[in-house]
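[1] Below: sequence and its predicted model.
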Amino acid sequence: MKQYYLVRLDDACPQMNRLRWQRIENILDKYGIKPMVGIIPHNEDPVTCIDTIDTNFTSKVLNWQKKGWAIALHGYNHVCTTITGGINPVHKRSEFAGLPLAEQKEKISKGYKTLITVGIHPKYFFAPSHTYDENTLKALVEETSIRIISDSIALQPYKQGVFTMIPCQMGRFRRLPIRGYWTFCFHPNGMDDVAFDTFEHFIKTNLERFINFSDIDVNKVGKKTIVDRLLSFVYFTLRKIKG
């Protein structure tokens, strides 16, 4: 297994910082990188309400889709109401984990239909704060055609039931000594000039390692390896110890 880099962008919504999102789009287009972008269908999170509502947001997402960006359903309203981390406890808060199945089905159904109705077809899912539970997976199966999730700790994609899990491990670019599929997760709304310069420099100097999500053949993905199970156990154990 070689070393592959993937880019994920979180919190795209009508109230996002349009100038910063355009800046990161320009950089990615310059180097031919097609990221995964998480769309919040009905944003009610004040933290991500930065600009006035962009009436052209749907057209922007449709253009991303046309360019081959990987479109992900990123929750429903991006508001965390529970204090549990579920089966991927990166944080102790969640929009989904801990809620009854019926409530999760309603949120996911509304979000999915909101996007489908305007021609946006998400093939991927990732939850706000990285947190979800078994009910979230059941809701996705029953309410959507989505069978690929961007989250979990591992060195390579793996099968979990009917889902293909693509790990998401890093919140910033860094050179790594271990081979694997490394997803770097960015929040353009919060990036400053230094962050953008660092972002472009890393891509420019490591371009040969970057791939697109569509390059992953989900039909060839196997079960989670023993090494990845151990890695996940160690990672979450250390997070728990650190509090």
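    Sure thing, it's come through.
[2] From now on I want contacts and neighbour counts done on CA atoms only, so please keep to that.
    Will do.
[3] now the helices for the chain?
    Counting by DSSP state H, the chain has helices at residues 18-30, 57-67, 101-117, 134-143, 193-205, 226-242.
[4] Give me the residues contacting the second one.
    By C-alpha atoms under 8 Å, 6 or more residues apart in numbering, the list of residues contacting helix 57-67 from outside reads 13, 14, 34, 71, 118, 119, 120.
[5] what residues are up against the first one?
    Think residue 13. Residue 13 makes contact with 39, 40, 41, 43, 48, 57, according to C-alpha under 8 Å, 6+ apart.
[6] The same query, at a cut-off of 10 Å, please.
    Residue 13 is in contact with 38-44, 48-51, 53-54, 57-58, 61, 74, 77, counting by C-alpha atoms under 10 Å, 6 or more residues apart in numbering.
[7] what helices or strands is the longest strand along the chain leaning on?
    Counting residues, the longest strand found in the chain (DSSP state E) is strand 3-12. Counting contacts by 3 or more C-alpha pairs under 10 Å, 6 or more residues apart in numbering; DSSP states H and E, strand 3-12 packs against helix 18-30, strand 36-39, strand 70-73, strand 180-186.
[8] And for the second one, what's in contact with it?
    The set of residues that contact strand 36-39 without belonging to it, under C-alpha under 10 Å, 6+ apart, is 6-14, 61, 64-65, 68-76, 78, 111, 115, 120, 122, 124-128, 150, 183, 185-186, 212-214.
[9] Now do that strand: distance to the chain's middle.
    Distance, stretch centre to chain centre, for strand 36-39: 6 Å (C-alpha atoms, centre = their mean, to the nearest Å).
[10] Can you say which of the contacts of residue 13 are buried?
    Neighbour-count burial (16 or more other C-alpha atoms under 10 Å) applied to these gives 38-43, 48-49, 57-58, 61, 74, 77.
[11] Please compare the first structure with the one that follows:
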Amino acid sequence: MFAKYIIRLDDIAENMNNSNFFLLKDIFIKNNIQPLIGVIPNNQDEELLRYPKSEFDFWQEIRELQRLGWNIAVHGYNHKFETNSSGILGINKRSEFAGLALEKQNEKIIKAIKVFNENKINIDAFMAPAHSYDINTLRCLFDNQINSITDGYGIFPYKKEGIVFVPQLFSKPRKMPFGIYTFCFHPNDMTIDQINELDIFIKRNRNNIITFNNVINKYNNSMYKIVINSLIEKLVKSYRIYRAR
């Protein structure tokens, strides 16, 4: 089994680095690649609001990308961090969701869905801001029929609390021997060199780049994959503890 790759873009919003976004869009379209993009329904992140508001019809652009086969994740509701919780994954000590009461989280999810529905966007996945969510987040997603998440440890999809997780480990593209890997990029912060590096990786590995939905549709939870994921999780957590010393 050859490795397969998913391209993920975070922090897609009405206020963003449009120059980088359209450079990446051009690369994806030329190479017939359909990435997963995390769209913020009601952006209130002060760092992102420093970018000028899009002069084009933002939601029309998202609808067109979905028509082209791009997968759309709901990237929180407003991307404002309300707690210092690192959630289940323990990566970043900030969160829009983890640590909040179930009712408050559910309210955010419902509002996010409403914005997407009003703009005729289908939700393919949930993408937690700062990779931070907790058990209440999962329950709210399940109750609102959002059944997949782009995040987690491992190299194969797995299921928890009725939700399919497609793990995300790396922020830099790299050739791997086997497994399914999501490479996470933040277009707002990417340099031209990083964009060119991604372009080269795509050209060299185009046949092994797949869509998020393709993985979800072919998901199976074999014991072999469960064991491999468990080992990967232990290794990654041990490495992070070692680096933090």
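    Thanks, I have the structure now. Keep in mind that what you see is a predicted model, and the values were worked out from it rather than measured.
[12] Looking for the alignment partner of residue 233 of structure 2 in structure 1.
    Aligned counterpart of residue 233 of structure 2 in structure 1: residue 232 (TM-score structural alignment).
[13] Give me the distance between the residue nearest to its match when sequence neighbours are not counted and residue 30 of structure 1.
    Using C-alpha to C-alpha, 6 or more residues apart in numbering and skipping residues adjacent in sequence, the residue nearest residue 232 of structure 1 is residue 153, 5.2 Å away. Remark: distance between residue 153 of structure 1 and residue 30 of structure 1 (C-alpha to C-alpha, to the nearest Å) = 30 Å.
[14] and the gap between residue 150 of structure 1 and residue 200 of structure 1?
    Separation of residue 150 of structure 1 from residue 200 of structure 1 (C-alpha to C-alpha): 23 Å.
[15] wait, residue 67 of structure 1
    For residue 67 of structure 1, the distance to residue 200 of structure 1 - C-alpha to C-alpha - is 20 Å.
[16] just residue 20 of structure 1 next, same as before
    On the measure of C-alpha to C-alpha, residue 20 of structure 1 and residue 200 of structure 1 end up 13 Å apart.
[17] What of residue 124 of structure 1?
    Taking C-alpha to C-alpha, one finds residue 124 of structure 1 at 25 Å from residue 200 of structure 1.
[18] and those two? which has more neighbours close in?
    Per other C-alpha atoms under 10 Å, whichever of residue 124 of structure 1 and residue 200 has more neighbours is residue 124, with 23 against 16.
[19] Hmm, the more buried one is touching residue 69, no?
    No. Using C-alpha atoms under 10 Å, residue 124 of structure 1 makes no contact with residue 69, being 11.1 Å away.
[20] Pull up the overlap in contacts between the two.
    In contact with both residue 124 of structure 1 and residue 69: 36, 37, 213, using C-alpha under 10 Å, 6+ apart.
[21] Switch those residues over to TSV; also include neighbour count and distance to residue 206 of structure 1.
    Listed next are those as TSV, based on neighbours: other C-alpha atoms under 10 Å; distance: C-alpha to C-alpha, whole Å:
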residue	neighbour count	distance to residue 206 of structure 1
36	26	19
37	27	21
213	23	17
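[22] which residues touch residue 29 of structure 1?
    Here residue 29 of structure 1 is in contact with 35, 67 (C-alpha under 10 Å, 6+ apart).
[23] In structure 2, what sits opposite it in the alignment?
    Using TM-score structural alignment, residue 29 of structure 1 sits opposite residue 29 in structure 2.
[24] Quickly note the distance from that match to residue 168 of structure 2.
    Distance, residue 29 of structure 2 to residue 168 of structure 2, by C-alpha to C-alpha: 23 Å.
[25] swap in residue 12 of structure 2?
    Taking C-alpha to C-alpha, one finds residue 12 of structure 2 at 18 Å from residue 168 of structure 2.
[26] Likewise for residue 137 of structure 2?
    Relative to residue 168 of structure 2, and taking C-alpha to C-alpha, residue 137 of structure 2 is found at 18 Å.
[27] How about residue 107 of structure 1, nearest residue that isn't a chain neighbour?
    residue 76 (5.8 Å).
[28] The one you found contacts residue 43, correct?
    Yes. With contact defined as C-alpha under 10 Å, residue 76 of structure 1 and residue 43 form a contacting pair (7.0 Å).
[29] neighbours around residue 114 of structure 1, how many?
    Residue 114 of structure 1: 16 neighbours (other C-alpha under 10 Å).
[30] okay but residue 45 of structure 1 is in contact with residue 77, surely?
    Yes. Using C-alpha under 10 Å, residue 45 of structure 1 is in contact with residue 77, at 6.8 Å.
[31] So which bits of stretch 183-202 of structure 1 are buried?
    183, 184, 185, 186, 187, 188, 189, 196, 199, 200.
[32] residues touching the last one, list them.
    Residues in contact with residue 200 of structure 1 (C-alpha under 10 Å, 6+ apart) are 24, 27, 28, 30, 31, 206.
[33] closest to residue 1 of structure 1 among those?
    residue 206 (17.3 Å; C-alpha to C-alpha).
[34] ok now do that closest one, which residues does it touch?
    5, 175, 200.
[35] Nearest to residue 92 of structure 1, out of these: which one, please.
    Comparing the contacts of residue 206 of structure 1 against residue 92 of structure 1 with C-alpha to C-alpha places residue 5 closest, at 27.3 Å.
[36] contacting residues around the closest one?
    Neighbours of residue 5 of structure 1 in contact, by C-alpha under 10 Å, 6+ apart: 173, 175, 180-184, 203, 206-213.
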